[in-house]
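Novice: I'd like to go over a predicted model; first the sequence, then the structure.
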Amino acid sequence: MPRKTMEAVTSPSPSTTASSDGSQEEEVTTLQTKKRRVTPKEQTEALQSEYEALLRRLQEIQATQHAAKTHKYQRTQTYELLRRGVTESELVIAGAQSILSSRHINPLKAFIHLPADPAERRAYLEAMRPIRKEQAMTFMEERVRFLNLRRPHRQVDACETDEGDYVVTFFDIVPFTDPDVETSVLQVYNHVIDFFLHQEFKVTEHAEMSTLCETDDNIVPGHIAQSRFLSTTSDGVDVEKNAVTFQYCPGQFAPLFSKAMTIRDSVDVDEVYSYKPEQRMRNDITAVTIIWETPPTHPDEKPVIAVVRWASVRMYRPLCGITRDQELSARETTVRWSEALGRSLREATSRLRRIPNNLS
């Protein structure tokens, strides 16, 4: 009887099946969690996008810088135009000053001829007094229109004319701003009158000159006076000056005590005291001195008294046979004289301490 052979049929065990399934799941998980590789095309597109963004930003910055440069350029152009305009204006002013310096004209010059008769002399000067007041005030108001009377100011212009005369023009402002010194228009005015009529000869003492002063202040007391100076320099040069002083005290201006003025005019012809050019040099002067009370510009300020003076002095070409050095020395004395009034006023007012302004 044939023998049956038994063959074992192998079937997977449960454990083997489970192990195989787990390995497959891990492989799937590994594949799922692995990052996706970016393609070159995608990289190129990303870089292109970033490049375009940076390019836009660069263009914005360049536009801003261009606008700033354009604004700066426009400002530079504007500044240059303004600078040129100022330069052209200064050149025009310089040309005008050159014209004025070459004219040698005294805008306040008045011809004065004094007769020998005392009554006629007085009537002549009394008639001139109101006219000179109006002329001087009009001129001085224009002269100080754009100036600050609370600040010191000084201007001197000297030259020799074609005729050989020596002309000096002075303009100065002397404000009294010392808080420890209180003055009034009347006090300063009185000192100016005293200087012109009685103290001016002291100026020549500092210049080593001897001076004889003859003053007639009785023509119209307090209103008109005449002074004649005969001086001799240290070099032996004789100089003469003959002038009339018109006085305008504070009460003659409105408001009361806010302003005062003196005017000095050289006498052109004096039938009593004639000029002698063959013996002495002649000095002519036209001078206006105004004492102004300037109102305060701020609530915490006080009114300030200011002395404003304009003067034109002409020293005629000498005909008395002196040397050139002697002539130049006499000219220097004229310049020193111009500084004397301001110095004298400061010295006088510095001695005044807290004196009420309403004294009269």
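Specialist: Yes, it's here.
Novice: alpha carbons only for contacts and neighbour counts from here, please
Specialist: OK.
Novice: show me where this structure has helices.
Specialist: 14-33, 40-103, 118-143, 185-194, 201-206, 324-349 (DSSP state H).
Novice: Just checking the distance from the last one to the centre of its chain.
Specialist: The one in question is helix 324-349. Relative to its chain's centre, helix 324-349 lies at 25 Å (C-alpha atoms, centre = their mean, to the nearest Å).
Novice: Could you check the angle it makes with helix 185-194?
Specialist: Relative orientation of helix 324-349 versus helix 185-194 (axes from the mean of the first three to the mean of the last three C-alpha atoms, to 10 degrees): 150 degrees.
Novice: and helix 324-349, what other elements does it pack with?
Specialist: strand 166-176, helix 185-194, helix 201-206 (3 or more C-alpha pairs under 8 Å, 6 or more residues apart in numbering; DSSP states H and E).
Novice: ok, and for the shortest one, which residues are buried?
Specialist: Taking 16 or more other C-alpha atoms under 10 Å as the basis for neighbour counts, the residues of helix 201-206 that come out buried are F201, V203, T204.
Novice: Touching that helix from outside, list them.
Specialist: Helix 201-206 is contacted by residues S210, T211, L212, C213, F229, S231, T333, W337, A340 when judged by C-alpha atoms under 8 Å, 6 or more residues apart in numbering.
Novice: Next one for the comparison:
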Amino acid sequence: MAVREQKLRNAYDFLMAPGRFVDPEKPHTSDQRYETADGDICSVHLEAMHFPGVDSLEQVWEALLFHYNTIEIGITERLGHMTVRDDYDTIDGSVYNTRVLSRSDNCIPVESSIVTFSHLFTEEDEGFGGQACGILALDSVDKDELYPYFPSKRVRLDTSGAIVLTVSRRSVQVSNQTERSGDKAAGQSDNKRDLVVTLRRAAFLNLYNPQFPVSEATRQELQAGIGRWGDVLMKTIRSYVYSKP
């Protein structure tokens, strides 16, 4: 479990480092992509999103875990890419070794094998500034003897990344429309302290150059869709926390 603790610590330190985001109180999205000498497409993605008015940090944490526990359903339903997932190893419910097989719009098979480390820390836990936070770290599996990669048949996608959830309260303006005598004038605003959960995310993706013949149109489609799994993550969380009963 020492490996898990180090992965979580590295994830927290990276995302919470001063200057990582221009203003962590504001939404932020940046994405850089480049091609290597071997023809692989790499992407570096940074994102900060806020979820105001949620019930608790735990609610957004549950939404995050729900996404990764049902990732094959989310990708299939939201992107239309037929996807299956195998969880073939787990430790104490907080470390998962997962293989994901998906097919792109042009039915090109894509495979990804990742290890996920996660934990929800309380204010009593030491080492994280005395605040409650949820941390999830992802790392790609380089070699897998049980389920080896098949570069001659599938395109390999390596994913490494980190997610940190923190909670705060912020003042919001609430309009008072009461017009009864003796009450505040209509349209006057009151201050309200609203609970806000902030999600900070970093993703490092490497889409390997296909080792089998594909058309140029298919290659460009694969490259353009390299970050769409991350879009599914954010949509799933929003749907989970803001859905009406």
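Specialist: Okay, I see it. Model, not experiment: these values are computed from the prediction.
Novice: overall similarity of the pair, as a TM-score.
Specialist: Superposed pair, TM-score by TM-score structural alignment, normalised by the length of structure 2: 0.81. Supporting alignment: 224 aligned residues with a C-alpha RMSD of 2.5 Å.
Novice: count of neighbours near the spatially closest residue to I135 of structure 2 that is not a sequence neighbour?
Specialist: Distances taken as C-alpha to C-alpha, 6 or more residues apart in numbering put V164 closest to I135 of structure 2, at 4.6 Å, once the chain neighbours are dropped. Neighbour count of V164 of structure 2, defined by other C-alpha atoms under 10 Å: 25.
Novice: now D86 of structure 2
Specialist: By the criterion of other C-alpha under 10 Å, D86 of structure 2 has 12 neighbours.
Novice: Show me the residue at the heart of structure 1, geometrically.
Specialist: Among the residues of structure 1, L147 comes closest to the average C-alpha position under C-alpha atoms, centre = their mean, at 7.4 Å.
Novice: how much space between E90 of structure 1 and R309 of structure 1?
Specialist: According to C-alpha to C-alpha, to the nearest Å, E90 of structure 1 stands 26 Å off from R309 of structure 1.
Novice: the more surrounded of the two?
Specialist: Between E90 of structure 1 and R309, counting by other C-alpha under 10 Å, R309 is the more crowded of the two (23 against 12).
Novice: In structure 2, what residue corresponds to the more buried one?
Specialist: Aligned counterpart of R309 of structure 1 in structure 2: R201 (TM-score structural alignment).
Novice: give the contact list for the residue lying closest to that match once chain neighbours are set aside.
Specialist: Leaving aside its sequence neighbours, R201 of structure 2 sits nearest to I163 (C-alpha to C-alpha, 6+ apart; 4.5 Å). Residues in contact with I163 of structure 2, defined by C-alpha under 8 Å, 6+ apart, are A11, Y12, L15, G134, I135, L136, A137, L199, R200, R201, A202.
Novice: Dump the residues you listed to JSON lines, plus distance to I108 of structure 2.
Specialist: Below are these laid out as JSON lines (distance: C-alpha to C-alpha, whole Å):
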{"residue": "A11", "distance to I108 of structure 2": "32"}
{"residue": "Y12", "distance to I108 of structure 2": "35"}
{"residue": "L15", "distance to I108 of structure 2": "33"}
{"residue": "G134", "distance to I108 of structure 2": "35"}
{"residue": "I135", "distance to I108 of structure 2": "33"}
{"residue": "L136", "distance to I108 of structure 2": "29"}
{"residue": "A137", "distance to I108 of structure 2": "28"}
{"residue": "L199", "distance to I108 of structure 2": "32"}
{"residue": "R200", "distance to I108 of structure 2": "31"}
{"residue": "R201", "distance to I108 of structure 2": "28"}
{"residue": "A202", "distance to I108 of structure 2": "26"}
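Novice: Which members of these occur in strands, if any?
Specialist: Residues of the contacts of I163 of structure 2 located in strands (DSSP state E): G134, I135, L136, A137, L199, R200, R201, A202.
Novice: Now check structure 1 for the residue matching the second one.
Specialist: The equivalent of I135 of structure 2 in structure 1 is M261 (alignment by TM-score structural alignment).
Novice: was I right about that match contacting I290?
Specialist: Yes - counting by C-alpha atoms under 8 Å, I290 is a contact partner of M261 of structure 1 at 4.3 Å.
Novice: okay, and the common contacts of the two?
Specialist: Common neighbours of M261 of structure 1 and I290 are not found (criterion: C-alpha under 8 Å, 6+ apart).
Novice: one step back: using JSON lines, lay out the contacts of helix 201-206 of structure 1 together with neighbour count.
Specialist: Listed next are the contacts of helix 201-206 of structure 1 as JSON lines, based on neighbours: other C-alpha atoms under 10 Å:
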{"residue": "S210", "neighbour count": "18"}
{"residue": "T211", "neighbour count": "20"}
{"residue": "L212", "neighbour count": "12"}
{"residue": "C213", "neighbour count": "17"}
{"residue": "F229", "neighbour count": "17"}
{"residue": "S231", "neighbour count": "21"}
{"residue": "T333", "neighbour count": "17"}
{"residue": "W337", "neighbour count": "17"}
{"residue": "A340", "neighbour count": "16"}
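Novice: among those residues, which two are most distant?
Specialist: Spatially, the most separated pair among the contacts of helix 201-206 of structure 1 is L212 and A340, at 17.6 Å (C-alpha to C-alpha).
Novice: so which of the helices of structure 1 gets nearest V267 of structure 1?
Specialist: Among the helices of structure 1, helix 118-143 comes nearest to V267 of structure 1, with 10.9 Å by C-alpha to C-alpha.
Novice: Give me the buried positions along the closest one.
Specialist: Applying 16+ other C-alpha under 10 Å to helix 118-143 of structure 1 flags R121, R122, L125, E126, R129, R132, K133, A136, M140 as buried.
Novice: Let me know the closest of the residues you listed to G236 of structure 1.
Specialist: Closest to G236 of structure 1, out of all of the buried residues of helix 118-143 of structure 1 and judged by C-alpha to C-alpha, is R121, at 33.0 Å.
Novice: Next one: the closest one from L114 of structure 1, what distance?
Specialist: The gap separating R121 of structure 1 from L114 of structure 1 is 6 Å, by C-alpha to C-alpha.
Novice: just to revisit the earlier point, of the helices of structure 1, which is nearest V269 of structure 1?
Specialist: Nearest to V269 of structure 1 among the helices of structure 1 is helix 118-143 (11.7 Å), distances taken as C-alpha to C-alpha.
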